[in-house]
Structure formats: structure tokens, C-alpha cells
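Could you work out the structure for the sequence below:
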Amino acid sequence: MVTRRQFLQGAAALTLIGGVGQQRALAAAVAGMRGTSSSAIPAAQGVSHYVDVFVGTGGHGHTYPGATMPFGMVQLSPDTNDAGWDACSGYHQNDGSIMGFSHTHLSGTGASDMLDVLVMPAQGPVLLQPGARGLPDKNYRSRYDSAAVAAERLPPDLVGVPGPGYRSRYDRASEQAQPGYYRVRLTDHDILAELTATLRAGLHRYTFGKKGSGHLLVDFAHGFHDNAKVPCKVTDATLKLVGNDTLVGSRRVHQWANGRYIHFAMKLSRPFTRAELFSNDAQVSGGQAAGTHLKAALHFSDAGDAPLLAKVGISAVDIDGAMRNVDAEIPDWNFERVQRAAADAWERELGRIRFDTSSATVRSTFYSALYHTMLAPTLFSDVDGRYRGMDLKVHQLAEGEHNYSTYSLWDTYRAQHPLLTLYQSERVPDLVNGLVRMSLESPAGPPVWPLQGVETYCMIGYHSVVVLAEAHAKGFKGIDYAKAWPVYRKLAMDEDYRGLPYYRKLGYIPSDKVDEAVSKTLEYAYDDWAMAHLAEAVGAHDDAKVLRKRSQNYRNVFDRKMTFTRPRGENGKWLEPFDPRGMGHSSKWRDFTESNAWEATFLNQHDLYDYMKLFGSETAFEKKLDTLFTTSSELPADAPPDIAGMVGQYAHGNEPSHHVAYLYAYTGAHYKTQSRVRMLLDTMYRAAPDGLAGNEDCGQMSAWYVISALGLYAVDPVSAHYVFGSPLLDSAEVDLGQGRKLAVVAHGNGPDKPYIQSITWNGKPWTKSWISHAELAQGGTLAFTMGATPNKKFGAAPADRPPSFGAAATA
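Here you go, the predicted model:
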């Protein structure tokens, strides 16, 4: 098992540049370039206008700003770096130069891969190395002749100086982006680069600022790698020229998703004058090359005469699939048509939630977050319905089905998937059936963190079962739950998997035998809760009983005397020394996954009323919650960078904390949930490059904001209900699908009015601090009345508190 901390560690604080205004308008600075596009790209319209795609591209958000479609297979975006923790998406605001534009990226992860098929336009000699990260030596090209540059012969006085390389500075004022479109001026080459995308293909347009020849470098060895000295590991790579206007290629990449396949087909808007293929940076003769380190240079004698377009289809199946994808989705060379189609698709999906507020800042933050909730999972099937399964074999979908990849399930089961069940309901069966197929096809069994047909084994638990159980609990049809059940049952009941034999035998995982054992115990307990629901759904009632009881194994790592979850040895004794801020009881062991005892103590999502008894009383539990938020935020030196966004020992920058502010509802002190949630909404998010408290994590960080801004949160997604928070909106309308609408109104809301005074549902008084998915999914009007002082009676009565473990609270 590899956690994000173990995959990539360490991150220096970065000085951020840029801002929201920089990214909104189109680049006037490039409008006067000779040979520029015949028509300007229109500014984003409708609610898309509020999206700032640069949110999270600074700090440690790990997002990318490039062109993609909602849940699209292609993410065509600039790469500023390909190694290091803050290069997980390939882009960071602080890097200062661009290596090129590649077609696959991860959004906000803490570990990385991808960055496939890098394309870089240039004039002058062909440079085969990117050069050092940051700002290339601006005087290098003028100080030495082109032959020396091409041969990369460094005079003694330039040893250690960045360059030479194909990366380029870029004009930050010219860097503009909106959903489905990106543009930037590469200043070292005087080239305007524009990007847009369809679901399975990317479209480039390069306008050369100078007359004469130019070339496109295709670096097929480029990809994310662990450090700058060790290249991306590639096998089975091929490049082939087809005629004088097409380049195709295949490779396998052995990085995070070890052994994944990628194929591409690139077609050019006019023939290249000549082409060069390189293996290990040595030119090879003929029209094809094979090896592990391949590149191509496609030359154009007339590069500066008119914009040069390149359309690139990708596929995990084969080159024919990539060719079909690009031919089907981009049959012409009309860049504006493709860009408009992408813009329309984004407006349609973003417009499923019409969010109104008097605060322009909140509106931009909301729609930027909503945009990020649709960057994963990603489509992973070709136009003909073929896809590469988790067995790395090629499979065929039934007509109308789609396959997906990029499920960051340790993160996204908490808020993103619950949010999708509300505003992307028609997509849910495809997304969940994809998990069912993976469980049947994968040698590893149920998916944990699947990427491009490969199990990465990243993070802990097997939370795909939560997504299945939630979908069933919410009544989604067309999903073969029964087919998935035997695979999940085998893992839960029989497999020797990441400490599960200890868990089954002892009721907990000993921290002197298994790393991150406390967190694993707690997360397996929640997975057991989800498994019990799935068992009932398929008629396995005896299994459900066993699993439901086993889901209370959280008790076995809870120390009643200290009122903390903590590490326990195989002999049953608590392990010393114990520091609730610490990562482990010794330097040899990590007891928690990207958290500590303070955070893990509140990881319980499904059995709150029995859990609170372990603290002595609900009052004691509530006081412990208070202390979580008010104690010192100090962390030990060995804490992973994922633990961020600190409020006391609460860490909003990492997912285990995301439900915690809502736990006050179970104690009857719902007004404290309202206060804490509003504070987190106000302080942990901004529409700025460094506007996220931690990694975006494939939509989870943003999904927390979106659903919380609507006044809702799924503490226990399997329960199929939502706890109220403190809505940021004045009003909102959510398209629930099938003609149903959910209207949410917050009367008297404002920055200083976080407290719920009362609620009505379809005009009738609603005294509960929660509401079921079944009620919301029918459509209606949820109306909050807000105020500056708490109404401590709201949600206080046991009958009005959220159910837990399938039962209501008792007095």
C-alpha cells in the first residue's frame, strides 16, 4: 500500500503570483501579433464566466489550467514541471516557464503520473532536452551559435546555468483560460499557443510571431517521474509517420499506475516539410522508431505564414482507437467550432446548479469549485465502446455505456460522489457500473485508486464499496450490485489484504505489526458498514449481520481513559509513548494515514450515538469536539504536508476531517455546526491560485465547498441523508434530472448571519437538522431563515437529530 505521503513527500512554501482578474479577459497583449487568429475567442458566457480555472494552480492545490471537457478523457494543458510534489498536475504558478503541452493530467492529487504526448512549438534548432526548471538562461541563444546550442555544448563559464532546452518563458499577462480553452504566449519563441478539447481529443493552434521555418517537438519520453534525475520509465514505445501530415505512437508507462497503455494519433492542418525521429536523442532513419525514449520533430518551412493546427486523439486500446476518436470528434479544422462546443458543454453542466449570492467573491469561488468537481472521474472508453480493463485486456461496452477511470475514492466518497448523486444523477449508473466492472476484471479485486486500467493501491480501505452502497441506498437502478457482491465479500471475509487478517481475528489491526494501523482499523469499520448495506441489498442477511457488528470495531482502538483513538499492540496493550499530535508511537511506525490521533478520533461517520457513550456522554463528546478546534495547531516535524488548513487540530486541507464540523448535529448543538461550517467556507477557499487549503484531490476539496454552500453535507453517505450546515447562498436551483428541481433559499442571509433560525420544506416547518436524499430527490423548496445569533433549540431535541447506525437518537 502506498499513501500519497509515501509516494511524494516534502513541499516548500511557494511565493504566488497572478490573480483572478489576470485570468478572465482574453489577451489584448497578443492581439496585435502578425498572423494571429482570424477571429477572437469569445469570453465565457453564463455561469461559466464565474469560473477561475487557475484556482489551485498555486499553493499545494495541484490543479491544472488547461482545456478539457466535463469528465473528459483528454486534459490538454501546459506542463511547467514533471517532478516533485507540487508538480503532480504538471503545472505550478511559480515555475516560470513552460515545457510544452501534454494531453493527460491529474486534478489535485498528491501523487502523480500522466503528462502523455508532450507537444512544443519552436523556431530555430531542435532542442531535445527541456532544460532546467524555472527560467531558462535568457542570453544563451544569442551568445552562442545554433550549432553549439543544438549539440548542447556548454562553455565552462556556463556550467550550472539553466539551459539550453526547449522549454520557454511565457508572458503571464497573456495566459488566459476559461472552461474548455487555454492560451498563452511563449515569449522565447514568440508563439501564441491556444488549446481546446473534445472528450477524447485535443486541438492545438499555434501562431508563430516570426516568418520562416518552425517545428513541433513531440516528446514521447516526457512524463511524471519521481525526481529530476530519474526519467519517466517507459517501455514498448513506438512512433510512426503516416504520410506527410500524421504521427502516431504507443507506449507503456511504469510510474504510479504501473504498466498503463497510451496510444495517440496526431494529424496536422498542413503537411510537414520534413520529419525527424529520435531514439535516446539520436536520430534514426526511416519513418518509424521503437525503444524507450522516443521523440519527433516535425518541420514546417512556412510556420510563420498562417496558424498551424494539430489535433490529437488518445486511446488506451490501440492506435486505431486513437485515430477513430480524433476523426469522430474533430472531423474538420474549425478551432472556434470545437472551442464553442466545449464552452457549451461546460455551460450546460455548470448551469445544473444556479447559485445566486450578493457576493461576487462567493459566486466565483462556488463556480470554480463546481468546475473542479467535474474533472474526475475521467472518461476511459473509445467512441466505438472499447476500453482497456483492469486486467489490461480490451473489452467492449454495450451501446450507450461509458467506462471511467481516475477514481480517488479515499477522498471522493465523502462529498464528491454524494454531490454527483444530486446534480449528475443520470451519470451515476455509469460511474458505479464502472466500479463494478473493475471489481470483476481486476486481479486486485475491488478498486481502491484505479487509474487508466491499473490499480495504484494508493491510500487505505476499499471505499469503492461506499459508492456502491450509497447508490443503492439512494435508489439508483441499472447497477448490477449482485454481480459485484461476491468480489467484495471475498475481500472483506477471506483475503489476506493490508491487515485484514488481524482485523478479523483481533477486532483491530495492531500498530506494532502493520503501518497506519489505527486509520486502517477505523476505515475498515466504515467499509464494513457499507458492506452490510450491500449484503442486505443482495439478500446476504447473515453476512450483513456479521458485518454490521464488525463495523463497531472502532471501539477496539479507542482508549476510554484518554478519550482518543490510539495505537494498540498485538498483545492488546496500548503502545507508548503516545502523543495525540504525533504520527506514530515510534520512528519505525506510522499509526495514522495523513492524520494523527486528534483527527482520527473523530473519523467515525456511521455509529455516532454508541460512539459518544465511549466518551462518557454526549456532552463530553461535544467538549472534545470543541477542544479539537481550539487546541494548538502545532504539528510534529514529520507530519506530512497533506495535513493542512489547520483550525486547532482540525485539518481542512485533508479529507479525514471533512465531516467533523457536522458532528455537533448529533449532540444536539447544531448551532455549533452552523458556526464552524460558515467559518470554514469563509476562510478555507478563495478564487485565487492559492485558494485551496490542500490538494484538490479529484474534486473532493471543491465538492465540500459546493455542497456545504448549499447548506448540506453527507456525514454518512450510506445513510442516504444530509446534515444541514450554514448555506452561503441567497438562492439556488439544482437540476436533479428527469425534470425535477431543488430550490434552496436562505432568507436574511449575510456574512454576519451564519445561524439557522428556522427551516421550511415545501412550505411546511422542518425542525430536523437533517433531510433525506429521497425527499430532496423528488424536488421542492428548502427554505432557511438565517440570523446573527444562534437558535439553540433548532435540532436540539433527540427526535430532530440525524439518525446513525440506522437508528434515531434517544433522549
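
okay, CA-based contacts and neighbour counts for the rest of this
OK.

residue contacts, residue 559?
The neighbours of residue 559, taking CA atoms under 8 Å, 6 or more residues apart in numbering as the test, are 565-566.

now the other sequence, so there's something to compare against:
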Amino acid sequence: MKFHQYLLALLMLLSCMNNDTIAQQKAKVNALTPLDYVDPTIGGSGIVLQPTRPLVHLPNSMLRVFPMKQDELDDQVMFFPLNVVSHRVEYAFSFLPIKGKQDDTFWGKRITIASQKSSPYYYQFEDEDTGMITEYTTAAKSGFFRVDFKDNNNNYLRLGLNGGNGNVQQLDKHSFTGTEEVTGLKVYLYAETDQDITDLKVQDKNNHRLLARFSTASVKFKYAISYISIAQAKASLQREIPGWDFVAIKKQAKAIWDGKMNQITLKGGTNAQKRTFYTSLYRTYERMVDINEYGQYYSMYDKQVHKSTEPFFVDNWIWDMYIAAEPLHTILNPKQEEKKINSYIDMYKQGGWMPAFALATGDWPAMTGNHAASWMADALAKGLKFDVKTAYKGLKKNSLEGTLLPWRNGPATAIDSFYNAHGYLYSSRPEERGSKDGVEMDKWWEGRGNEGVSITLEWSVCDWSIAQLANAAGYPQDKEKFLKRAGWYSNVYNTKEGFVWPKDKKGDWIYPYNTKLLGREYVTENNSYTYNWTPRHDLKGLFELMGGRQKAEAKLDQLFREDLSLSKFHFWLNQPDASGMVGQFVMGNEPSYHIPYLYNYLGAPWKTQKRIRMLIDTWYADNVFGIPGDEDGGGTTGFVVFSMLGFFPVTPGIPVYSIGSPTFNEASIKLPSGNAFTVKAVNNSKANVFIQSATLNGKPLNKPWFTHSDLLKGGTLVLQMSSKPNKAWGAKAADAPPSAIAVDPLTYK
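Down below sits the predicted model:
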């Protein structure tokens, strides 16, 4: 064979091998399931505030576990909390396998990670020093560790408290019990090992920590948590993990997660985008969690055990969750959403107030607003069934008889009486902070005002929502009262300055006032550039205050372009929640999430399309920095799921969705009814972010929104995409989605 023939043959052979390799790679990618794309370590290093955690749990289940580290950049595990009692705040018990010569350092010893595997249903890590492998999987109220120590020498399990009052103790040669008090809630533990304990040491006389020694190369440790009793914890463990088959429990957990992830299927997009999407979807199942323990549950709202066959859901930071997370699950699992709302109603009946942040440990009156109203009005408008009459009574009581002040529960104060009489919550000048009108306003942290601007804005939204419930609850006479209160947001809009602005008790605007640089003196976690856009229930009225749609559009443009006015570290010293900045737009905090969609209301939908794609592509990468702010257990990732699908719910209580710019060529939602709703983006690409035209079920759609009813019927939304905007599509005033105080949500059912 001549050389050139040999070379040609070699090139053909290499080409065939390369084609085979490419084909194999494609086949491997095509074989991936939605669950395979989930990576719980995404967002594991908080850019400014809290990181996400690689939680192992079942969807909306009581038991949640992760390896406690500083963040995902930390290579040492301190311990595993045996349950996350409240997202990111409260934990019960601690557990860690340890190998080595026992000494006093064992009580605080950490394990260095050589490698780890993380998924929603399974976690594994290898000890860099000893090769020990620790694995974990889960059931609903019980968990399962499997430890491979590699040999029989110097093998220990460390079991203790997480800082609360209580104790842990050995029950016999292969079991433990424990109790720990977490913010007043008593948490009970029952645990077993498959091997005998050969020696036991205690850290102190109070049995806060135990060190159990084993003389076998491997040990399995299974346990259950209860809020009722140790006996109940034992019963749950025997029910959920009766044997020692770790693989079977892992397989069972995987199947449950497969079902949830498979509810949305995608075509097109990159692997990185699918990782971001499905990881975000997984995050939205962290809360609320059902703490009913097979026929009974303990409620901190009346400190009683209740017999019930219904779930009792807790752990909802409603200020964060009502915006996107709960509306997402209103689509994916409406029956469960009804049960979550019923749990809130039960808490009201048990404790006398509708909860703010409904934790397992009781109501935590965090943040501002009465946003259970926003959530419930939205659910009612979308056809969910619950006890509207009782819900309405609780929401009305919160609004008219309870305090509006942040971080406070209970009846109205003199400051609240001022709000009810004057239609705004007055703000304190710096020299006035402290106890005013008999109310200590700086209770939660020193030097803070009463957040009067954001409270007025958010309670206006919430009162509008209450108005939408009045007729269904049987109180039509109340509707006008709450609609009037819904307009009070305008009392803190300074038309001269073009911003929401603090107003003092006399009704005068407070000067000087920096619309950019704030702590919490006047607003919550953000500044006036964000809170300018809060009245999503009355965008028509808001735009009129701003001088009309054209001026409002220019103001919205400037939001994304405005500078910080000072160095970033000085800005974040005062605004730590304002992360993911684009101009003064804050991608990392929930009150901003509807803002990019407001161009749909201003005759410029193409700008919504441009902004959404840029924001998703920029801030939601598939790595440890992939969450620009606090995730809040679904609060942020609900926005990601909606936006990557191509639409978003802007106004809670009006059952319509604003169209954005889909990430994927095709996304299909399998609805509980058996129908499917599909979004197709034809000619979609990184550059082709703009909608040229649209059809819904084959009929032309010339407006940038559709109804919840359209979605429930199933069908297909087809968007023709291009690299150039169609500035005429959806641009007429009549094309805008509905948002005004007088809007009747029933019109869009």
C-alpha cells in the first residue's frame, strides 16, 4: 500500500471511530433522565448571603438532611443534622461517623472530603484521611446511613445534640433515643444500628454527646424523628425502614423523585441549562413539609397533638414563597396546594392569627405584609378549593386587628391605628427612632426604623387580595373597604421625585432621603428603586402616578442602567440582600422577580424577552455560584423554573401569565388532569431571544399573556423566535395583561 493510500485509510478509520464516539456520547446524553440533571451543590457558595445546601429528602417531607459545612467550597463535614426543623434556621441532633484513635479531639472532629456524590435522594462522601465512605438516603420521617470503615479498627459513630436542651442515650446494644428542644418544640429521636456497640463514651454528665465504638468494618444506622414522642419515632421507623436494605430505600426514594422531575420534559437547550432547570425544580419541593406522623401531628400553634388523616404542612416563608414557588405548585399539584392552605387555616383556628412564616416551631412574624392573603386569593382565582370563609376571617383579622409592624405578632399598636386612620405607615426620622407612641420600633435590631414605606406598599397588595376573597367568603359588604385600602400605596409615592418615599407623622416627605442607599429604616431588604414597582395589583394606577406608560417605561429602562452611586462593598454594607445587580435591579431578592415582566404592561414585550434571557443566562449558572442571592427554599428557584419555561405570574389573584422568552426549544408540563401544556420556541437559540409571533392551540396570539384556564385545558403555545425584536407584537395598550384595582379576576377564569 502506498503511503498516501495508507494515510487515507487511517484517516477514514479515525473518522469512523470519532463518529462512533460522538454517537456514543449522544446516546449517553439522550439516556439521561430529568433527575440525572439535578445537582444539589449548585448555588452552594452564597455570593453575599446564604448558600444552598445539598439537601437529601423526599418532596415536601418532614425529614431533611445535609452535610453541615460552611458552604460547598468547604472540604470538611462538621456533622449531619438529623433533621432540618426549619429551613436554614433550626436543626435537631447531630451525627458523624469517625475513624481513628480516639482522644478528646473527637468531640469536635471534622471529616475531610476526598470526593462526594450528591442527589435529592442520596449523598455519599469519602474521608480523605482514612478512605471511610459514608452514605445517606431517606424516607419521609426516617433516615438511613451506611458507613464503610474499611477495617475493624477504631470505628465510631458520634451522636449528639445540635445546641438545644435535651440528651441522647444508649437504649441497648444497638439502639439510641434522644430529645432536643428547638425553639420550644421538643424533637424526639429513635435510632438503631445493625451491629452491636462495643464501647460507649459520653462527653459530659448531661449526655449531650455520645461516642459509640464498633468492632466491625461496616455499620448501618437508621433513625426516625418525631415531634410527638420517642414511641412515635420508633413506630415511624418500623413502618418506613423495617429492615436493613439500604439499596431498597435508596431505590424507593429515587422513584419518588423521578415522578416529580418527569412532570416537566424538555427539548433543546444545553446540558448546563437543563441542570439549572431541574435543580431549580428540585429546590421548590423543599417546603412546605408535612409533619403528620401517620394519623396524628403535634402543632406548636396550640401545643396539642391532633388526630388527623390529613397532612399538616409547615415551614413556609410566605413573603418569599407566594411570588413564584406556590403558584408553580398550584399548577403541578393543586390538591396538595389546597392541603397546604388548609394547614394555614388550621393554624389560624388553633392560634388565633393567620401565620406569617408558618414554622414547625410556631409562627415567626418575619418580614412584612399579610401575604397569606396574596397566596390564597391567587389559589381561589385558579380554582382551588378550601375553607374560604374561615380563611377570610383570619386574613381580615390580621389586617384590621393585628399589627402591621415587622418581626412582631399580636394585636394592633398605636402605630397601626395611625395606618388605619391615615392610609400610610408613617416613618421615623433618624432622631425619632426608638420608642414612639408606646411602641418599641427597634425591637428586632438596633437603629432600625419601622420599614413604613414597604409596609404600606405590601399591605396594599395584601388588602387587594383580601377584597378578592370577600364575595366568595360571604362578606360582599367588605369588598369596597379593602379595595380602598388597596389604593393606599399611592400615599407613599412622591410624584415630584418619582419614587416611593418615606412620609412622617405630619404627612411631610422626609428629607434627605437616598433612594439607593438604605438599611431597613424605611423599606425591607431593598431600596426605592425596587419598591417603586411593588403595586403589581394596580399597575395601571402606578403608571399613571409615574406620568403615563411612556414615562414608566423610561423609568423601568433606567432601573437596569442606574449606577450604585458608590463602591460595591459600601453598597453591600447597607444592602446585603441586594445581590445579582443589573444597574439597580436586584436579581437576588424576591421583590424584584416580577419587574422584568412589566414591559409586557407598557407596550414593549420585546424588552421583557431581552431582560429575562439575559438575567437567566447571567445569574443562574450550573455551578456553586449559580444562585445570586438567598434561595429561601424555593422562593428564588420558582422564578427560575417559570422563566425558563417562558412565562410568569405577575399579579397574585389575577389568573394570567405574562410571556417572557423560553430557554428551551420545547417544554411540556404534564398536568394532574392528564392534559399537557407545551411551550414551543421555534428557531430558539442563545441569540434568538425575541418573539416574532405566537399561536395558542393554532390560533394567533397577539398579546403577551394567557390565562390559567388556557394552561389547564392543555395545548400548545408556539413562539416564533428571532434575533431581532418584533416591537409591534403585543404592543397595543389593549394587549397588556390586566392589572388594576377594579379588575375582576373572575373575568379571566
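
residue ranges of the helices in the stretch 451-600 of structure 2, please?
Along the stretch 451-600 of structure 2, the stretches classed as helices by DSSP state H, counting those that start in this stretch are 452-473, 479-486, 528-531, 539-545, 549-559, 568-574.

Where does the third one end up in structure 1?
Helix 528-531 of structure 2 lines up with residues 597-600 of structure 1 when matched by TM-score structural alignment.

Pull out the buried residues from that stretch.
Applying a neighbour-count criterion of 16 or more other CA atoms under 10 Å, the buried positions in stretch 597-600 of structure 1 are 597-600.

what's the answer for stretch 146-161 of structure 2, then?
Of the residues in stretch 146-161 of structure 2, those with enough neighbours to count as buried (16+ other CA under 10 Å) are 146-149, 154-161.

Pick out the residue nearest the middle of structure 1.
The residue lying closest to the centre of structure 1 (CA atoms, centre = their mean) is residue 698, at 1.1 Å.

Show me what counts as buried in stretch 397-404 of structure 1.
Buried residues in stretch 397-404 of structure 1, counted by 16+ other CA under 10 Å: 402-404.

nearest to residue 591 of structure 1, of those residues?
Within these, the smallest distance to residue 591 of structure 1 is 33.0 Å, found for residue 404 (CA to CA).

Relative to residue 325 of structure 1, how far out is the closest one?
Applying CA to CA, to the nearest Å, the value for residue 404 of structure 1 to residue 325 of structure 1 is 16 Å.

And residue 5 of structure 1, by the same measure?
As defined by CA to CA, residue 5 of structure 1 lies at a distance of 36 Å from residue 325 of structure 1.

These two: who's more crowded?
The residue with more neighbours, out of residue 5 of structure 1 and residue 325, is residue 325; 26 against 18, by other CA atoms under 10 Å.

Need the counterpart of residue 395 of structure 1 in structure 2.
Aligning on TM-score structural alignment places residue 395 of structure 1 opposite residue 306 in structure 2.

Deepest in the core, which of the helices of the stretch 451-600 of structure 2 is it.
A comparison of the helices of the stretch 451-600 of structure 2 by mean neighbour count, using mean count of other CA atoms under 10 Å, puts helix 452-473 on top with a mean of 26.

by how many degrees do it and helix 479-486 diverge?
Between the axis of helix 452-473 of structure 2 and that of helix 479-486 there is an angle of 160 degrees, by axes from the mean of the first three to the mean of the last three CA atoms, to 10 degrees.

What helix or strand is the nearest residue to residue 162 of structure 2 once chain neighbours are set aside located in?
Nearest non-adjacent residue to residue 162 of structure 2, counting by CA to CA, 6 or more residues apart in numbering: residue 93, 4.7 Å away. When elements are defined using DSSP states H and E, residue 93 of structure 2 is found to belong to strand 90-99.

elements contacting that strand?
Using 3 or more CA pairs under 8 Å, 6 or more residues apart in numbering; DSSP states H and E as the contact definition, the elements that strand 90-99 of structure 2 packs against are strand 80-86, strand 155-160, strand 175-182.

contact partners of the last one?
The contact list for strand 175-182 of structure 2 (CA under 8 Å, 6+ apart) reads 85, 90-93, 161, 164-171, 186-193, 230, 361.
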